[in-house]
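Undergrad: predicted structure and sequence below. I'll ask about it afterward.
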Amino acid sequence: MAPPVFDGENYQAWAVKMAAYMEGCDLWEAKENDYEVAPLPENPTMNQIKYHKERTTGKAKSKYEGHEKVRGMEVLNFLREFERQQMDETKTIKEYADRLIDIVNKTRALGTDLKGERIMQKISISLPEKFEATIASL
């Protein structure tokens, strides 16, 4: 299995995945014991220099983890986005539900949980009229 790749967004979720990956490969001990970082090779690339700098200064975590206040604002933005979602008549229910679940997963990664009942309520009240009979039967 390949390690999770960090794309510059959602550091908290990536960090959890990476920790699980490292634990599964018996590499977590190296992180916990804070082993020494290997020196740069001769004629390093820019990516090697950036990576080495982040590893030796610990800036990767501080750069992406964010301050508690910033995370709180991100959660509020995701909750606002969740509440504003409406199903487009041209899309399927699955596409709409996937869009909502994506937002929910982002809020969960930041430490805020939306209950399953709230997600189902949001889906049922924001569906177009053509699904009214289906909702009533449920």
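TA: Done, it's in.

Undergrad: could you use CA atoms for every contact and neighbour count after this?
TA: Will do.

Undergrad: check which element follows the helix or strand harbouring A30 along the chain.
TA: Under the criterion of DSSP states H and E, A30 resides in helix 28-32. Next helix or strand after helix 28-32 toward the C-terminus (DSSP H and E): helix 46-57.

Undergrad: quick one: buried residues of that next one?
TA: H52 (16 or more other C-alpha atoms under 10 Å).

Undergrad: and it, how far from the chain's centre?
TA: In terms of C-alpha atoms, centre = their mean, to the nearest Å, the centre of helix 46-57 is set 24 Å apart from its chain centre.

Undergrad: next one: stretch 51-60
TA: Its chain's average C-alpha position is 22 Å from that of stretch 51-60, according to C-alpha atoms, centre = their mean.

Undergrad: one more: stretch 96-104?
TA: 13 Å.

Undergrad: repeat for stretch 98-115
TA: 8 Å.

Undergrad: can you list the residues that contact that stretch?
TA: N10, Q12, A13, R71, V75, F78, L79, E81, F82, Q85, I119 (C-alpha atoms under 8 Å, 6 or more residues apart in numbering).

Undergrad: next step: those residues restricted to strands.
TA: Judged by DSSP state E, strands contain none of the contacts of stretch 98-115.

Undergrad: dump these into TSV; add neighbour count and distance to I135 as well.
TA: Below are the contacts of stretch 98-115 laid out as TSV (neighbours: other C-alpha atoms under 10 Å; distance: C-alpha to C-alpha, whole Å):
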residue	neighbour count	distance to I135
N10	14	34
Q12	18	36
A13	15	34
R71	15	35
V75	22	29
F78	18	26
L79	17	24
E81	12	23
F82	19	20
Q85	14	18
I119	15	14
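
Undergrad: presented hereafter is structure B, for comparison with structure A:
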Amino acid sequence: MPIFDGENYEYWSLQMKTLFISQDLWDLVEDGYEELEKTSTGKATPESQQTLKENKKRDAKALFLIQQGISKNLFPRLLSATTSKNAWEILKIEFQGSQKVISIKLQSLWREFDNLLMKENESIQVFFTKVSGIVNQIRSYGDTILDKKIVEKTLRSLPPKFDHVVAAIEESKDLAAFSLHELIGSLEAHEKRINRSTDHSLEQAFQSKLDSKEKEDKQKGESQKSPKQKK
């Protein structure tokens, strides 16, 4: 059970949403439930009464999960919440903000996404962790971002050493059907080849420098010998 302590609400809410979906409770948390429908006689039907009873039971379970998912310091905020929807909205408004605040945060996140570039000495794994972090926050605030857009952005953000693999991917792949996992796998495989080539070049350069040093030391030793020793 993820515990929310007032930090990283977006990640906690995403984990909780997954939990609610797995328990078939998300509809209640998101939309709540309706009270009894009454007939023309003013009485509720047995079916309506049974449905309400089941919804209340499921809602109590969802509310309990929310209560269990927050720290003791935050629990007093939910003392007045009688439904899971009410409790969820209390936390959402306080820690995610109003719609206006969310809109401002989304603008900032989209700008960060558009300006993101991979550094020359940065690994694919580290860079993609940054991309994923921004994308997950954008999605947690309710905006849609397709994998195709993420793939295209990633390819545009790579340093020159990836140019030929980017060209190969763009020419041979349908980017709309190219998954992020496939992209990362291809880029990491290319990165390993680059690293092996770089390591080999460095090893050759080091060996060449070592050979030159040995040759220089040998020549220096020869020059320091006396004429008698040289004979």
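TA: Perfect, I can see it now. Predicted model, so just to flag it, every value in this text is computed and none were measured.

Undergrad: returning to what we had before: so which other helices or strands are in contact with the helix holding A30 of structure 1?
TA: Secondary-structure packing of helix 28-32 of structure 1 (3 or more C-alpha pairs under 8 Å, 6 or more residues apart in numbering; DSSP states H and E): no helix or strand packs against it.

Undergrad: walking through structure 1, point out its helices one by one.
TA: 11-24, 28-32, 46-57, 59-65, 68-84, 93-109, 116-125, 132-137 (DSSP state H).

Undergrad: including distance to P4 of structure 1, could those helices go into TSV?
TA: Output for the helices of structure 1, formatted as TSV (distance: least, C-alpha to C-alpha, whole Å):
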stretch	distance to P4 of structure 1
helix 11-24	6
helix 28-32	15
helix 46-57	16
helix 59-65	15
helix 68-84	22
helix 93-109	15
helix 116-125	27
helix 132-137	39
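
Undergrad: and the ones you listed: which comes nearest V5 of structure 1?
TA: helix 11-24 (7.7 Å; C-alpha to C-alpha).

Undergrad: where in structure 1 does the longest helix anywhere in structure 2 fall?
TA: For structure 2, the longest helix by residue count, based on DSSP H, is helix 180-223. Helix 180-223 of structure 2 corresponds to no residue of structure 1 when matched by TM-score structural alignment.

Undergrad: so what touches the helix or strand just after that helix?
TA: Remark: after helix 180-223 of structure 2, the chain's next helix or strand is helix 227-230, criterion DSSP H and E. When contacts are defined by C-alpha under 8 Å, 6+ apart, helix 227-230 of structure 2 is touched by residues E222.

Undergrad: also stretch 51-65 of structure 1?
TA: By C-alpha under 8 Å, 6+ apart, stretch 51-65 of structure 1 touches G8, E9, N10, Y11, Q12, V37, L40.

Undergrad: before we move on, what about stretch 4-16 of structure 1?
TA: With C-alpha under 8 Å, 6+ apart as the criterion, stretch 4-16 of structure 1 contacts K17, M18, Y21, Y64, E65, K106, A109, L110.

Undergrad: let's see it at 7 Å
TA: K17, M18, Y64, E65, A109, L110 (C-alpha atoms under 7 Å, 6 or more residues apart in numbering).

Undergrad: hmm, which two among those residues are most spread apart?
TA: Applying C-alpha to C-alpha across these, the maximum distance is between M18 and L110, 16.0 Å.

Undergrad: counterpart of V126 of structure 2 over in structure 1?
TA: Counting by TM-score structural alignment, the partner of V126 of structure 2 is E95.

Undergrad: so what's the residue count around its match?
TA: Residues lying near E95 of structure 1 (other C-alpha atoms under 10 Å) number 12.

Undergrad: where's it relative to I49 of structure 1, distance?
TA: From E95 of structure 1 across to I49 of structure 1, the span is 42 Å (C-alpha to C-alpha, to the nearest Å).

Undergrad: in stretch 88-105 of structure 1, which residues are buried?
TA: For stretch 88-105 of structure 1, the neighbour count (16+ other C-alpha under 10 Å) marks I93, Y96, A97, L100, I103, V104, N105 as buried.

Undergrad: returning to what we had before: quick one: which of the contacts of stretch 4-16 of structure 1 is nearest E89 of structure 1?
TA: A109 (29.8 Å).

Undergrad: what do we get in structure 2 for that closest one?
TA: Per TM-score structural alignment, A109 of structure 1 is aligned with S140.

Undergrad: what does E132 of structure 1 give?
TA: Checking TM-score structural alignment: E132 of structure 1 goes with D163.

Undergrad: before we move on, back to that, could you dump the contacts of stretch 98-115 of structure 1 into a markdown table with distance to D26 of structure 1 added?
TA: Output for the contacts of stretch 98-115 of structure 1, formatted as a markdown table (distance: C-alpha to C-alpha, whole Å):
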| residue | distance to D26 of structure 1 |
| --- | --- |
| N10 | 24 |
| Q12 | 21 |
| A13 | 20 |
| R71 | 31 |
| V75 | 33 |
| F78 | 35 |
| L79 | 37 |
| E81 | 39 |
| F82 | 38 |
| Q85 | 42 |
| I119 | 37 |
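
Undergrad: okay then, goodbye and thanks.
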